[in-house]
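Colleague: please work out how this folds:
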Amino acid sequence: MGDEPVLECRGLRKVFGENTAVDGVGFSIAAGETYGLLGPNGAGKTTTISMVAGILERDAGDVLVEGRVHSPRDGRGKSAIGYIPQELAIYPDLSATENLRFFARLYGLSRARARARTAEVLEVIGLADRAKEPVKQYSGGMKRRLNIGIGLLHEPRLLILDEPTVGVDPQSRNAILESVARLAAEGAAVLYTTHYMEEAERLCDRVGIIDEGRLRAEGTRRELVGLVGENDRVLLTAEGDLAAAAEAAGKLPAVRQAGHGEGRVDLLVESAREVLPAVLDTVTRAGAAVRAVEVREPNLEAVFLHLTGKALRD
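Modeller: So this is what the prediction gives:
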């Protein structure tokens, strides 16, 4: 990753009537870094990136792209940005090649460069073999991939993707995530919004958790999980003397908390997968017959619940 941020946001604020959609949001993204805005629908993700992209005027705050203040009237700043919106921005009666060449010319690429970049982008998004077909014959996932390709044509330093996998099939979703990871590896700064926890965990170097227009926390996955503790929860479905089993397990050095209920022993354990054999041996010796084991590792869903008091998909 580069030392200087490609994008820096400070105190972004946007109000619609009596509704404060974004309230004091700030973050930065370096070259080669993928930053995820993780939050439920209506959290303020799209409003935030619309201000970053220069589509929406901000009521307060600053956006700097490559060190320069960026605004909706700043053509130079916009030329450094590739923006892929939730909505499809493609012409269905044209082929993928025709769409890409058209938008390449809008970006100001020469005819020769437009042809070259079209061929390169088709390979990146995996549509080279279907490039001559009318887009209206494409699946939803293929259209999404073309939508992404349009944002890549001018080789932007900052790539902004607003929930690009919503409503796509698993194969296209995987292709999109792989493409985003590859672009970051090649040096692009990526701002990625999602309400899918697994996407944020897979793609993002750092994550900002946003809810009700405010950035509740940000950091690496490890840093965020540390907010709720890095212990794993181990659920044992069992029969026998469960009280004795929980008491015995609670004496193990790695077990932070132990309890029991009807048909189960519930443990909070440090590095559960490493000490699970010792846990099972201990509860068995204490008189419990274990029928099933479930290990729940801490994740961003747990962090979101801890910070906001509600599940990510609420």
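
Colleague: going forward, measure contacts and count neighbours with C-alpha atoms only.
Modeller: Noted.

Colleague: what sits closest to V269 if chain neighbours are left out?
Modeller: V255 (4.5 Å; CA to CA, 6 or more residues apart in numbering).

Colleague: ugh, wrong one, H306
Modeller: V228 (6.8 Å).

Colleague: alongside the first, I'd like the structure of this one:
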Amino acid sequence: MPMPMTQIPALEVTDLRKTYSGRVQALKGISLSVAPGDFFALLGPNGAGKSTLIGIASSLVNASSGTVRVFGEEVATNRSAAMRLLGLVPQEINFNLFEKPFDILVNYAGFYGVPRAEAVPRADEELARAQLSEKAHTMSRTLSGGMKRRLMIARAMMTRPRLLILDEPTAGVDIEIRRGMWKTLRDINAAGTTIILTTHYLEEAETLCRNLAIIDHGQIVAAGPMRELLARLDVEGFIFDIDGEVPAQLPLVDGVTLTSANSHCIEVDMPRALDLNRVFNALGGAGIRVRSMRNKSNRLEELFVHLTGNGKGGA
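Modeller: Coordinates of the predicted model:
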């Protein structure tokens, strides 16, 4: 009996292996399932196997064994059907810099069989979403780095993919532009497109994604809901905003590390089992008044380091 469409994973990877010449094992039998509508992070150090997995999923690399399915369509045996469902935003800028953004989008859509009568209004729509309408008929080589990144996303969306894979989509852009791109990606996901994101900005993954998998040395070392995986950490961190300046000497609290984050903030690292009131009492006893507190934003980095021994998400 066929599986109902709503239950078919957006991406299903089963016992996937890839061995390159020289017997280098890039993937060692990984299995992974991404649900429809998810915003999923695929993380790992440099050389962990992420790029190989993306290459196989997008039919650019042949697997040694195992299967990859996009909404039920097997990539190796039904490539055309699978690729009609998938959009890829690679890490490298790979459009013609001597073409105009509007033409890039329309021509890309035409290559995938979208009639020009549909492609033209769709290009206008995607350029507007990417905030590139004013640059539609400007030579693309004149675009800034952030604009080129947004154009890559707009191009991938021209085929209306049900699954969008983004390989380092915000690499090299400043934080303000990056946050603007986050909104665009959230909007795309909210409209129903499943997104798989690789990024070395771990804050980005923690902010955007609901589920994740971490790959290390060709194997998945952790996978599941973001909140559940972060809850595995034995320690937790907070930032306390205080009245006045942080004193040179902070009180000692057994099992707790207190450091100055800046002149008005104290960074707190402590085991989960400890009562946070001990910290408040110690600070109060030292005449330090806490105005507000928030979780540290690098919890995913702590988990990543714990699982891989590496401090960066890699490529």
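
Colleague: drop the TM-score for these two in here.
Modeller: The TM-score (TM-score structural alignment, normalised by the length of structure 1) is 0.83; 295 aligned residues with a CA RMSD of 3.1 Å.

Colleague: can you tell me the SS state at the counterpart of the residue nearest to H306 of structure 1 in structure 2?
Modeller: In structure 2, V228 of structure 1 lines up with L233, judged by TM-score structural alignment. Taken by DSSP: H, G, I helix; E, B strand; the rest coil, the conformation at L233 of structure 2 corresponds to coil.

Colleague: gap between L233 of structure 2 and G47 of structure 2?
Modeller: 25 Å (CA to CA, to the nearest Å).

Colleague: re the thing from before, settle this for me: the match of V228 of structure 1 is touching L303, isn't it.
Modeller: Yes - counting by CA atoms under 8 Å, L233 of structure 2 does reach L303; the two are 6.6 Å apart.

Colleague: what about these two, which has more around it?
Modeller: A side-by-side neighbour count of L233 of structure 2 and L303, using other CA atoms under 10 Å, places L303 first with 20 against 15.

Colleague: mind checking the SS state of that one?
Modeller: helix.

Colleague: ok, it - contacts?
Modeller: L229, L230, L233 (CA atoms under 8 Å, 6 or more residues apart in numbering).

Colleague: and the residues you listed, which is closest to M158 of structure 2?
Modeller: L229 (34.4 Å; CA to CA).

Colleague: check contacts around that closest one.
Modeller: L229 of structure 2 neighbours (CA under 8 Å, 6+ apart): A222, A223, L303.

Colleague: kindly report the same for I209 of structure 1.
Modeller: I209 of structure 1 touches L37, L38, G39, L215, R216, A217, E218, F304, counting by CA under 8 Å, 6+ apart.

Colleague: repeat that for 10 Å
Modeller: Taking CA atoms under 10 Å, 6 or more residues apart in numbering, we find I209 of structure 1 in contact with 36-40, 43, 45, 195, 215-219, 224, 300, 303-304, 307-308, 312.

Colleague: in strands, which of those residues fall?
Modeller: G36, L37, L38, L215, R216, A217, E218, G219 (DSSP state E).

Colleague: show me what the third one lines up with in structure 2.
Modeller: In other words, L38 of structure 1. With TM-score structural alignment as the criterion, L38 of structure 1 pairs with L43.

Colleague: give me the neighbour count for that match.
Modeller: There are 28 residues near L43 of structure 2, going by other CA under 10 Å.

Colleague: ok, E125 of structure 2 next?
Modeller: Neighbours of E125 of structure 2 (other CA under 10 Å): 16.
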